[in-house]
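Novice: sequence first, predicted model second:
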Amino acid sequence: MADRELFEGFALQAVDQKGRVAIPADLRAAAERNSDIRQIVVSSHPFDPCLSAHDLSWSKEKYDRIDNPELVPGDAGQQADARAKRRAFGLVEKAPFDDSGRFVIPPFFKKKARIEKWALFYGSGESFE
């Protein structure tokens, strides 16, 4: 993760009737530096009632961490859990974003997170919520 740009900062963004919203500039800049593809991976947060998103390159790194427990402190010697892989990669949706960072929140996740007119974005290191 040494070469990755961290997602830092926060912003409140308007969501239009079609579910479009703009990724805040600082978060978008990190996503663009981390991946050549203008696409984010959206999922439900594993603990909090919100959404989580990250750039495409983080998916590969996250997989490597789940598949190789030696990379995660305290998990050395344990087998990768198939449930952890399903949680991390199964219930996700990729969403492309344009030059201004606008993307359509996937309808399933928009409803699940109860997003209506506003979305609060905040960085959380390797992802943003």
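Specialist: The structure has been received and is ready for your questions.
Novice: every contact and neighbour count from this point should use C-alpha atoms.
Specialist: Fine.
Novice: list the contacts for the residue nearest the centre of the chain?
Specialist: With distances taken as C-alpha atoms, centre = their mean, the residue of the chain nearest its centroid is Ala53 (1.4 Å). Applying C-alpha atoms under 8 Å, 6 or more residues apart in numbering, we find Ala53 in contact with 40-43, 127-129.
Novice: which residue packs closest to it, ignoring adjacent ones?
Specialist: Closest residue to Ala53 in three dimensions, ignoring its sequence neighbours and counting by C-alpha to C-alpha, 6 or more residues apart in numbering: Val42, at 4.4 Å.
Novice: pasting the second one now:
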Amino acid sequence: MDDKSRVALPSALRILVERNLGPMAEHKEGRVLTITSHERDPCLLAYDEPWFDQMMLDVESRARAHGAEDGAINDWILRLGTGVPENASFDANGRFILPAFLKAHAGITRHAFFYGRISGIEIWDPATLMAFEGAPPVLREACRFHMERNKVVL
């Protein structure tokens, strides 16, 4: 991360995001990620628009399924499931500015570790990930590997 809070999607993840965005990715205004807080873990999640839209439908469905007896939607599920989303435009190299609140919320200070999953991208502060007991060992190993490869001491 640089002094302006810019980070860059790893190229493999950028290619997948651009593929999901389709023709929108060919235009500057179409290259947008939605970044939000994770529902339970101390990291951020990033989605391209199609995945974020689907996630919102899934969260709403879950909130309706667990609504009150009077039919009211479960606001707690909506709040946790949507997090605090903010859009971030990325350039042709995958660089974007991490939104200030979300960066602070996840404790990301100098470095960011990106982990691609089926439904989005997790963004971690490496030290937080290494200390997080809920992280699978392979995720910690991947973080350690990439940080060492970039000469980052944890």
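Specialist: Structure received. Please read all numbers here as calculations on a predicted model, not as lab measurements.
Novice: Lys94 of the first structure: which of the contacts of Ala53 of the first structure is nearest?
Specialist: Val41 (4.5 Å; C-alpha to C-alpha).
Novice: what is the burial count for whatever residue of the second structure lines up with the closest one?
Specialist: For Val41 of the first structure, the aligned residue in the second structure is Thr34 (criterion: TM-score structural alignment). The burial count assigned to Thr34 of the second structure is 19, neighbours taken as other C-alpha atoms under 10 Å.
Novice: got it, and Thr109 of the second structure?
Specialist: When neighbours are counted by other C-alpha under 10 Å, Thr109 of the second structure registers 14.
Novice: relative to Gln78 of the first structure, how far out is the corresponding residue of the first structure for it?
Specialist: Here Thr109 of the second structure is matched to Glu116 in the first structure, going by TM-score structural alignment. Spatial separation of Glu116 of the first structure from Gln78 of the first structure under the definition C-alpha to C-alpha, to the nearest Å is 42 Å.
Novice: quick one: contacts for Ser57 of the first structure?
Specialist: Listed by C-alpha under 8 Å, 6+ apart, the contact partners of Ser57 of the first structure are 34-35.
Novice: hmm, back to that, residues touching the match of Thr109 of the second structure, list them.
Specialist: Taking C-alpha under 8 Å, 6+ apart as the definition of contact, the neighbours of Glu116 of the first structure are 15, 110.
Novice: likewise Cys50 of the first structure?
Specialist: When the contact criterion is C-alpha under 8 Å, 6+ apart, the partners of Cys50 of the first structure are 44, 113, 129.
Novice: how many neighbours does the closest residue to the match of Val41 of the first structure other than its chain neighbours have?
Specialist: Taking C-alpha to C-alpha, 6+ apart, and ignoring the residues beside it in sequence, Thr34 of the second structure has Asn87 as its nearest neighbour in space, at 4.4 Å. With neighbours defined by other C-alpha under 10 Å, the count for Asn87 of the second structure comes to 17.
Novice: and Asn93 of the second structure, by the same measure?
Specialist: Asn93 of the second structure is flanked by 12 other residues according to other C-alpha under 10 Å.
Novice: what does Lys62 of the first structure give?
Specialist: Lys62 of the first structure has 15 neighbouring residues, counting by other C-alpha under 10 Å.
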